[in-house]
Each structure stands twice: as structure tokens, then as C-alpha cells.
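Q: Fold the following for me, if possible:
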Amino acid sequence: MAVRIRLTRLGRKKKPFYRIIVADSESKRDGKFLDVIGTYDPLQDPAAITINNDKLQQWLGRGALPTTTVKSLLKKAPVVAQQ
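A: Below you'll find the model as predicted:
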């Protein structure tokens, strides 16, 4: 089972809001997930990114791989220790 750190979409039409989740790589975009580690709101003027650093480091330590989109969000997020 390959585990990925990726986005799942919430919100209504034309008003997206995303959760940063940990899920099996074969599950659906809005399907079952293992853990929620943060949120991403692209509609705020500087896009709001909140991440639970402890959970992020725990999942990275277990071998979870972030997608390219999440990787770019992690670089923009404040107080995130790089791998």
C-alpha cells in the first residue's frame, strides 16, 4: 500500500476549499483517507495554508510521499521543516 499526502476538495461550485490528507494512492480523490494534516484555502488574498507540523513529520517518517502540488504548498507554508 503506497501512501500519499495529497489534496481533497471541499466547498461548493466555484468556491473551492481543500484539505491536505494522507491517503492510499489508489483511493478516490474524495474517498477514504487515513488522516487530515492541514487545509488550503486558495480564495483568500494570500492563500491560507495551515499544516499540523507534528502529523506531517510523523507521516513523512513513515514513508508517505507528497504529490507535486502538496510539495509546492509545503514550500510556501510557514514553519515547515524541509525533508
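Q: Every contact and neighbour count from this point should use C-alpha atoms.
A: Fine.
Q: Secondary structure element for the most centrally placed residue in the chain, which one?
A: The structure's the chain has its C-alpha centroid closest to Ile20; by C-alpha atoms, centre = their mean the separation is 2.2 Å. Per DSSP states H and E, Ile20 falls inside strand 15-24.
Q: And that strand, what's buried?
A: Neighbour-count burial for strand 15-24, counted by 16 or more other C-alpha atoms under 10 Å, picks out 17-24.
Q: Could you measure from the residue nearest to the centre of the chain over to Thr67?
A: 10 Å (C-alpha to C-alpha, to the nearest Å).
Q: Another for comparison:
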Amino acid sequence: MAVKIRLARHGAKKRPYYRVVVADGRMPRDGRYIEQVGRYNPLTTPKTIELDLEKIDEWISKGAQPSTTVSHLIDIVRTGAPAPEKKQKLSKKAAAKAAAAAESAE
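A: A predicted model of the protein is given here:
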């Protein structure tokens, strides 16, 4: 049985909220899990990451494999650094307005 530490998506449409769970690799993403070991909310500013590192270390010692996303979240929590924020991309219309405003200011 391949045990994974991964994210399970919850929340409404376009409003994701994730639970960090330990689950059998054959179960569906949002299906049955063995234990919940944390939470991750990417919508708050700054992003909310709550992980129980003791439980995660215990599961990893038993052979559980964290997903790439979960391993990245674990690294962020261990270092204490804030989660990196993505730059907001301007729409074409907004970029054109900003360029026009900068041009008229000159």
C-alpha cells in the first residue's frame, strides 16, 4: 500500500481551501483519507499554512511519500519564511490604460 501525504481540495467553486492529508495512493483526491495533518488556504493574504510537523515526520518515517506541493509547503513552514506571492498580471486593457497614462504624464 503506497501511502501519500497530499492535498485534498475543499471549498466552493473558485474558492479553494486545502486539507493536508495522509491517504492511500489508490484513493481519489478528495476521497477517504487516513489522517488530516494540516490545512492550507491560498486565498488569504498572507497565505495560511498550518501543518503538524510532528505527525508529518512520523508518517514520513513510516514510509509515506509527500507530494511535491506538500514538500514545498513543509519547507516553507520549517524555514519560517512567508509563502511567495505571485505577481498580479494586468489585463491587456489595464496595461494599455497604464501605458497611456504614463505617456500623457510625460
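Q: Could I get the TM-score for this pair?
A: Here the TM-score for the pair of chains, by TM-score structural alignment, normalised by the length of the first structure, is 0.90; 80 aligned residues with a C-alpha RMSD of 1.4 Å.
Q: mean shift between the strand holding Ile20 of the first structure and the second structure?
A: On superposition with the second structure, the mean distance recorded for strand 15-24 of the first structure (mean C-alpha distance after the TM-score superposition for the first structure) is 0.4 Å.
Q: Just give me how far that strand sits from the chain centre.
A: Computed by C-alpha atoms, centre = their mean, to the nearest Å, the chain-centroid distance of strand 15-24 of the first structure equals 6 Å.
Q: Could you do stretch 52-71 of the first structure as well?
A: Here the centre of stretch 52-71 of the first structure is set off from its chain's centre by 8 Å, with C-alpha atoms, centre = their mean.
Q: Need the contact partners of the longest helix belonging to the second structure.
A: Using DSSP state H to define each element, the second structure has its longest helix at helix 92-105. For helix 92-105 of the second structure, there are no external contacting residues (C-alpha atoms under 8 Å, 6 or more residues apart in numbering).
Q: swap in stretch 44-55 of the second structure?
A: Applying C-alpha under 8 Å, 6+ apart, the contact partners of stretch 44-55 of the second structure are 20, 37-42, 73-74, 77, 82-83.
Q: burial of the closest residue to Gly63 of the first structure other than its chain neighbours, as a residue count?
A: Computed as C-alpha to C-alpha, 6 or more residues apart in numbering, the closest residue to Gly63 of the first structure that is not its neighbour in sequence is Val3, at 7.4 Å. When neighbours are defined as other C-alpha atoms under 10 Å, Val3 of the first structure has 20 of them.
Q: How much space separates Val3 of the first structure from Ile49 of the first structure?
A: 21 Å.
Q: what's the overlap in contacts for Ile20 and Thr67 of the first structure?
A: Common neighbours of Ile20 of the first structure and Thr67 (C-alpha under 8 Å, 6+ apart) are 5-6.
Q: Touching, Tyr40 of the second structure and Val21? I think so.
A: No - between Tyr40 of the second structure and Val21 there is no contact under C-alpha atoms under 8 Å: 10.8 Å.
Q: re earlier: identify the residues contacting the residue nearest to the centre of the first structure.
A: 5-8, 36-40, 51, 70.
Q: Now with 6 Å, please.
A: 6-7, 37-39 (C-alpha atoms under 6 Å, 6 or more residues apart in numbering).
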